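Peer 1: okay, structure incoming, though there's no sequence with it:
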């Protein structure tokens, strides 16, 4: 029979609160160490390299009015919206998203997740454990993105 410590590793209970979604023994971390290209977002790594999986399952929570970095990279994302509503920019499209919507972010595709001013947005994100570093737009790319007829009005840089 497994001891209590092993059981906690196998099963981490979920706790919804008015301040966000949390799981037992899962540290709440800042989205990124510093920067002005994102706003009010946290992450929790639910399953990481220690799980023996070749992927990480992460939960991100974007506070009202917040947003993730507008970026692209070689690795893909599989995203499941769990909490609230918001906006997902993927490539040259803007999607209004709500709980249980699925978003696939292909390799080298610009993307960003945004919460509305009145509600938090929470989502699971599945990525490969071995992955590259994100790339942000150059000043020239940023100028072009801001002029894009569909995503331009929504991009936060």
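Peer 2: Arrived safely. Because the structure is predicted, anything quoted here is derived from the model rather than measured. Residues are numbered from 1 along each chain as shown.
Peer 1: drop to CA atoms for contacts and neighbour counts, all remaining ones
Peer 2: OK.
Peer 1: make sure residue 156 is actually in contact with residue 71.
Peer 2: No. Contact criterion CA atoms under 8 Å: residue 156 and residue 71 do not qualify, at 10.5 Å.
Peer 1: could you look up the SS state of residue 45?
Peer 2: strand (DSSP: H, G, I helix; E, B strand; the rest coil).
Peer 1: list the contacts for it?
Peer 2: Residues counted as contacts of residue 45 (CA atoms under 8 Å, 6 or more residues apart in numbering) are 26-27, 56-59.
Peer 1: next, name the residue at the spatial heart of this structure.
Peer 2: residue 60 (4.6 Å; CA atoms, centre = their mean).
Peer 1: residue boundaries of the strands in the chain?
Peer 2: 14-17, 20-23, 29-30, 39-47, 55-67, 77-83, 86-90, 93-97, 102-105, 111-114, 121-128 (DSSP state E).
Peer 1: quick check: which of these is buried the most?
Peer 2: Of all the strands of the chain, strand 111-114 has the most neighbours on average by mean count of other CA atoms under 10 Å, namely a mean of 25.
Peer 1: which strands and helices lie in contact with that one?
Peer 2: The helices and strands touching strand 111-114, judged by 3 or more CA pairs under 8 Å, 6 or more residues apart in numbering; DSSP states H and E, are strand 55-67, strand 86-90.
Peer 1: try this one next to it:
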């Protein structure tokens, strides 16, 4: 490995040569206080490794899509929804998100939730829930209290 293949970690869950990006375009989907960093994109492996950070009390978009995710929590605490299952998550927990499964991440109060997410390079666009989807999700009172749209 040469120096050009190494990007050193910087303080605060940042990396040399990696830009901190908006999570999504403003107004494109409901979310609150999330950033994204593209750490690796390699066609050789067919995947991207991204780092997301959800600020304290922030949340990702409630969405689903054809592609699966593999997530590793790096820092903080929060709760994630996968399908209709709610789980508390913390550093080093692993979350598998199957295809076509509703999912959303929320950071706990007082601390950000940072996680790595591996996805296919070629993937479909996320789908947002419609009214019928929301009604079905909200049939479970715990899920209804959790989701943000």
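Peer 2: Structure's in. What do you need? No experiment lies behind these values; they were computed from the predicted model shown.
Peer 1: quick one on the thing from earlier: pull the most distant pair out of the contacts of residue 45 of the first structure.
Peer 2: 27 and 56 (14.5 Å; CA to CA).
Peer 1: residue 143 of the second structure maps to what in the first structure?
Peer 2: Under the alignment defined by TM-score structural alignment, residue 143 of the second structure corresponds to residue 151 in the first structure.
Peer 1: to clarify, my last question referred to residue 112 of the second structure.
Peer 2: Match for residue 112 of the second structure (TM-score structural alignment): residue 120.
Peer 1: for residue 127 of the first structure, see how far away the nearest residue to residue 58 of the first structure once chain neighbours are set aside is.
Peer 2: The shortest distance from residue 58 of the first structure to any non-neighbouring residue, by CA to CA, 6 or more residues apart in numbering, is to residue 45 (4.4 Å). Taking CA to CA, to the nearest Å as the measure, residue 45 of the first structure falls 11 Å from residue 127 of the first structure.
Peer 1: do the same with residue 138 of the first structure
Peer 2: 24 Å.
Peer 1: what number of residues lie near residue 128 of the second structure?
Peer 2: Neighbour count for residue 128 of the second structure, taken as other CA atoms under 10 Å: 17.
Peer 1: gap between the residue mapped onto residue 6 of the second structure from the first structure and residue 52 of the first structure?
Peer 2: Mapped onto the first structure by TM-score structural alignment, residue 6 of the second structure lines up with residue 11. According to CA to CA, residue 11 of the first structure and residue 52 of the first structure sit 15 Å apart.
Peer 1: what does residue 71 of the first structure give?
Peer 2: 28 Å.
Peer 1: mind checking which of these two has more residues around it?
Peer 2: Legend: neighbour count by other CA under 10 Å for residue 71 of the first structure and residue 52, higher for residue 71 (18 against 9).
Peer 1: the more buried one matches what in the second structure?
Peer 2: Aligned partner of residue 71 of the first structure by TM-score structural alignment: residue 63.
Peer 1: same question for residue 54 of the first structure.
Peer 2: Using TM-score structural alignment, the equivalent of residue 54 of the first structure in the second structure is residue 46.
Peer 1: likewise residue 141 of the first structure?
Peer 2: With TM-score structural alignment as the criterion, residue 141 of the first structure matches residue 133.
Peer 1: one step back: OK, contacts around the match of residue 112 of the second structure?
Peer 2: 61-65, 83-85.
Peer 1: if we go to 10 Å?
Peer 2: 19-20, 40-41, 61-66, 83-86, 114 (CA atoms under 10 Å, 6 or more residues apart in numbering).
Peer 1: what's the closest non-adjacent residue to the match of residue 71 of the first structure?
Peer 2: residue 128 (4.9 Å).
Peer 1: ok, the one you found touching residue 64?
Peer 2: Yes. Contact criterion CA atoms under 10 Å: residue 128 of the second structure and residue 64 qualify, at 6.9 Å.
Peer 1: what touches both of these two?
Peer 2: Shared contacts of residue 128 of the second structure and residue 64, counting by CA under 10 Å, 6+ apart, come down to residue 102.
Peer 1: in JSON lines: the helices and strands packed on strand 111-114 of the first structure, plus distance to residue 2 of the first structure.
Peer 2: Listed next are these as JSON lines, based on distance: least, CA to CA, whole Å:
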{"stretch": "strand 55-67", "distance to residue 2 of the first structure": "24"}
{"stretch": "strand 86-90", "distance to residue 2 of the first structure": "41"}
